[in-house]
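Chemist: structure for the following, please:
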Amino acid sequence: MPEPMPSSRAPEPEREAEHALASSSESSAGAGKGEATELAGRIGQETAAVRWLAPEEIRARGRRRNRIRSVVGTTAVVAVVAVGSVVAVGRYGPQPSPVAGPSAANSSTPANSSTPANSSTPASSSTPAPSLPGLVEIPPSALLQPAEVGPGLVVDRVEVRPDEVVEVIDPTVPLSCSGYATRARYVGLARMIRRHTVQQRPAVPGDPHSGAAVVHEEVFRLVPDAARQVFADARAVPDVCAEYVSAGAIEIDGERLAVAAVHRWRVLAEGFAGDESVLLDWQTTIRREDTSAVVDGPASRLVGVVRVADLVARVDRVDESADPAQGQALVRAAAARLCTAANPRC
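Modeler: Presented below is the predicted three-dimensional model:
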């Protein structure tokens, strides 16, 4: 399933990365200052070579990257923006009451995972960004490598970001699945995220999106209690969203048609890798609203989620292969790589 070509590139990504790193360094103090400076240097060296996505590509990342994109894409953008405005309240968990004391990152109180995702608690612009002591960065070696996915593949579309919105399960799910939308889910930020795509070599030199994607992988570093909650949120999808329908429109041969996408989620395997793991099958069938005729599908994709200590990874197989045994093998390989970067290590 080849993906759409990007429309633009961010003009000066390095300047944005340098600004973000400078802000992170200024928030550290005392004994942690040297450690934060060293961390910023390591991240700076790494992100200097990373191609940062244009704003429209960032918004598109949260939407489903296959044939139902045009069905739910418009509302998915709204969801990503809305979720982002909520999680900014608490950074690594819901915002505590304004009392004197240490910042959220230094507090020993675990994140309150029971706060609903649609919380309307106002954000405080005066709340300082917490420092990030200890192991935070996620090295490239912590993610699946091409040889573990298939022959002749390469790694591309790399992103490395601090303070990232946690989207382990596609944000289009709560838009159409009422049970998941009302479920109390984790609403904090990941301390760091690395994502990349293992794909065919680009057909157009210099344009990574011209190579067909095989596996998208995202690794989130969270505080430990949050990592457990994020995994639980992902595992809940097939329980509360076994089947649901999303409405939208799709263009076929120049004609715009009203369609309904029927989604089905089921568990293929669980508890086979890392501290916690699950392999999900996400099947979609798109039908015309007027005649109920099938426009596309049923199309399946394998979504593996695995937790190792404070790291949670999503391994999203998006090519035409939907072999559960192969999906499990990829998740096991992903878990083994997470071990080298987890805190604590395996």
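
Chemist: every contact and neighbour count from this point should use C-alpha atoms.
Modeler: OK.

Chemist: list the contacts for the residue nearest to residue 224 when sequence neighbours are not counted?
Modeler: Of all residues not flanking residue 224 in the chain, residue 310 sits nearest, at 4.7 Å (Cα to Cα, 6 or more residues apart in numbering). Residue 310 makes contact with 221, 222, 223, 224, 227, 342, 343, 344 under the criterion Cα atoms under 8 Å, 6 or more residues apart in numbering.

Chemist: in helices, which of those fall?
Modeler: 224, 227 (DSSP state H).

Chemist: and the buried ones among the contacts of residue 310, selectable in ChimeraX?
Modeler: The buried residues among the contacts of residue 310 can be selected in ChimeraX (16 or more other Cα atoms under 10 Å) with this line:
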select :221,222,223,224,227,342,343
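
Chemist: of the contacts of residue 310, closest to residue 215?
Modeler: Distance to residue 215 across the contacts of residue 310 (Cα to Cα) is lowest for residue 221, with 19.7 Å.

Chemist: picking up where we left off before, quick one: the contacts of residue 310 as TSV, columns for distance to residue 296 too.
Modeler: TSV is the format used below for the contacts of residue 310 (distance: Cα to Cα, whole Å):
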residue	distance to residue 296
221	36
222	37
223	41
224	41
227	36
342	40
343	43
344	45
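
Chemist: do a quick rundown of the strands in this protein.
Modeler: In the chain, the strands defined using DSSP state E lie at 153-165, 189-200, 213-221, 243-252, 255-270, 276-288, 294-308, 311-317.

Chemist: tell me which of these is the most buried.
Modeler: Per residue and on average, the most neighbours among the strands of the chain fall to strand 311-317, with a mean of 27 (mean count of other Cα atoms under 10 Å).

Chemist: for that strand, what is the distance to the chain centroid?
Modeler: The chain centre lies 8 Å from the centre of strand 311-317; the measure is Cα atoms, centre = their mean, to the nearest Å.

Chemist: I'd like the structure of this one too, to check against the first:
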Amino acid sequence: MRDEIDLAQRLAADLGRVEWANGEELRRIGRRRSRRAALSASLCVLLLFSGIWIAATRPFQQPAEQVDLFGAAGAPAVPEPVATTIGPQDPAWIPPEALLTPEDVAPGLIATDVSVDQNRPVGDWVLPVALCNTYATVPTYQGVYQFRRQQTVGYPPKVPGEPKTALSVLRQTVMRLPGDVSRQLVAEAVQLTKACPKYVADGTLSADDPTGLPKKVRTTHAWVLVDQGFAGDDSLLFQHRVTAMTGQRDADLGASAVLVIRVGDLVATVEQVGDEGPAVPLKLATRAAAWLCTAATPPC
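Modeler: So this is what the prediction gives:
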């Protein structure tokens, strides 16, 4: 019981120091280095429970294969280099120019953790709700994507050469899919949030603990479809909010905006930390769709 109370107090105290800021405030954060340390600690708590991003006290690292982020170990898998045979001359290739630039997000940001892979199962990549009890009731695509490119966008490391001192604010993934699968995935995302608007999962608290041991925490995930049909051929905006259930006191771990955008045979997801309202992610979606147009089939 005492552990539960202490955990709730630590979560509340840590998160209470954070304002999920707008774009201008994020730029101020970049200049206020002392503030970044506190915010990074809180972000790693939020990210641990996000189904799209890998949680750690470092920028997000997406493994080459789909990973259950809420498994018994509760620890992120270490990504391994993936050999690809698809190159710029191949129709399935996704060029770097098809993704958002750091300047699209905010001044002073850089792209990190850039990776590519091919011919992997899609799984629950679009909306990671596989632990929802009713997930299996929704028919989903069981095949593979042809090619995938991913990146993290954030501030440079506070300590040069130490990636874990950086502050990441956005994660983007773009996949090329065969036939009409891209359209199918967007429709699936809508159906999944109808089937799984709210569910409970187990996670591990990544904040520092006096005992040196990880703390297991049950979390409530809530998904809300905020808007649709605002960019590209298809587009969706979701809010993903996470609450830690500590027994005596629940702690709001904040929310992220999740965009799903389709242009031709390309589908992108963009997850941005913060709860700024729809204006910022909708503007970002317009830019993302424009970049997807440069690589989509058929051409825009």
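
Chemist: which residue lines up with residue 218 of structure 1 in structure 2?
Modeler: Matched across to structure 2, residue 218 of structure 1 falls on residue 173, judged by TM-score structural alignment.

Chemist: any buried residues in stretch 27-35 of structure 2, and which?
Modeler: Buried residues in stretch 27-35 of structure 2, counted by 16+ other Cα under 10 Å: 27, 29, 30.

Chemist: what range in structure 1 does that stretch sit on?
Modeler: Counting by TM-score structural alignment, stretch 27-35 of structure 2 falls onto no part of structure 1.

Chemist: show the end-to-end separation of that stretch, please.
Modeler: One end of stretch 27-35 of structure 2 sits 12 Å from the other (Cα to Cα, to the nearest Å).

Chemist: ok so, going back, same list, the strands of structure 1, but as JSON lines with distance to residue 36 of structure 1 please.
Modeler: Below are the strands of structure 1 laid out as JSON lines (distance: least, Cα to Cα, whole Å):
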{"stretch": "strand 153-165", "distance to residue 36 of structure 1": "13"}
{"stretch": "strand 189-200", "distance to residue 36 of structure 1": "13"}
{"stretch": "strand 213-221", "distance to residue 36 of structure 1": "17"}
{"stretch": "strand 243-252", "distance to residue 36 of structure 1": "45"}
{"stretch": "strand 255-270", "distance to residue 36 of structure 1": "37"}
{"stretch": "strand 276-288", "distance to residue 36 of structure 1": "30"}
{"stretch": "strand 294-308", "distance to residue 36 of structure 1": "24"}
{"stretch": "strand 311-317", "distance to residue 36 of structure 1": "20"}
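
Chemist: nearest to residue 70 of structure 1, out of these?
Modeler: Nearest of the strands of structure 1 (Cα to Cα): strand 243-252, 5.5 Å.

Chemist: could you list the residues in contact with that closest one?
Modeler: For strand 243-252 of structure 1, contacts defined as Cα under 8 Å, 6+ apart pick out 70-72, 176-177, 256-265.

Chemist: cool, and stretch 160-171 of structure 1?
Modeler: With contact meaning Cα under 8 Å, 6+ apart, stretch 160-171 of structure 1 is reached by 47, 50, 62-64, 76, 79-80, 83-84, 87, 91, 187-195, 218, 220, 230, 234, 305, 313-314.

Chemist: ok, residue 298 of structure 1 touching residue 284?
Modeler: Yes. With contact defined as Cα atoms under 8 Å, residue 298 of structure 1 reaches residue 284; the gap is 5.4 Å.

Chemist: ok so, going back, leaving out the residues flanking it, which one is nearest to the match of residue 218 of structure 1?
Modeler: Counting by Cα to Cα, 6+ apart, residue 150 is the residue found nearest to residue 173 of structure 2 once chain neighbours are left out, at 4.3 Å.

Chemist: what does the one you found correspond to in structure 1?
Modeler: Residue 150 of structure 2 maps onto residue 195 in structure 1, by TM-score structural alignment.

Chemist: list the contacts of its match.
Modeler: Residue 195 of structure 1 is in contact with 157, 158, 159, 160, 216, 217, 218, 219, counting by Cα under 8 Å, 6+ apart.

Chemist: which contacts among the residues you listed does structure 2 share?
Modeler: Checked against structure 2 using both residues aligned by TM-score structural alignment, their matches' Cα atoms under 8 Å, those keep these contacts: 157, 158, 159, 160, 216, 217, 218, 219.

Chemist: next, format these as a markdown table and append distance to residue 332 of structure 1.
Modeler: Putting those into a markdown table (distance: Cα to Cα, whole Å) gives the following:
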| residue | distance to residue 332 of structure 1 |
| --- | --- |
| 157 | 23 |
| 158 | 22 |
| 159 | 23 |
| 160 | 23 |
| 216 | 15 |
| 217 | 13 |
| 218 | 15 |
| 219 | 14 |
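
Chemist: for the residues you listed, which one is nearest residue 58 of structure 1?
Modeler: residue 159 (10.3 Å).

Chemist: measure that closest one to residue 345 of structure 1 for me?
Modeler: In terms of Cα to Cα, residue 159 of structure 1 sits 23 Å off from residue 345 of structure 1.

Chemist: next one: residue 174 of structure 1
Modeler: Per Cα to Cα, residue 174 of structure 1 is found 33 Å from residue 345 of structure 1.
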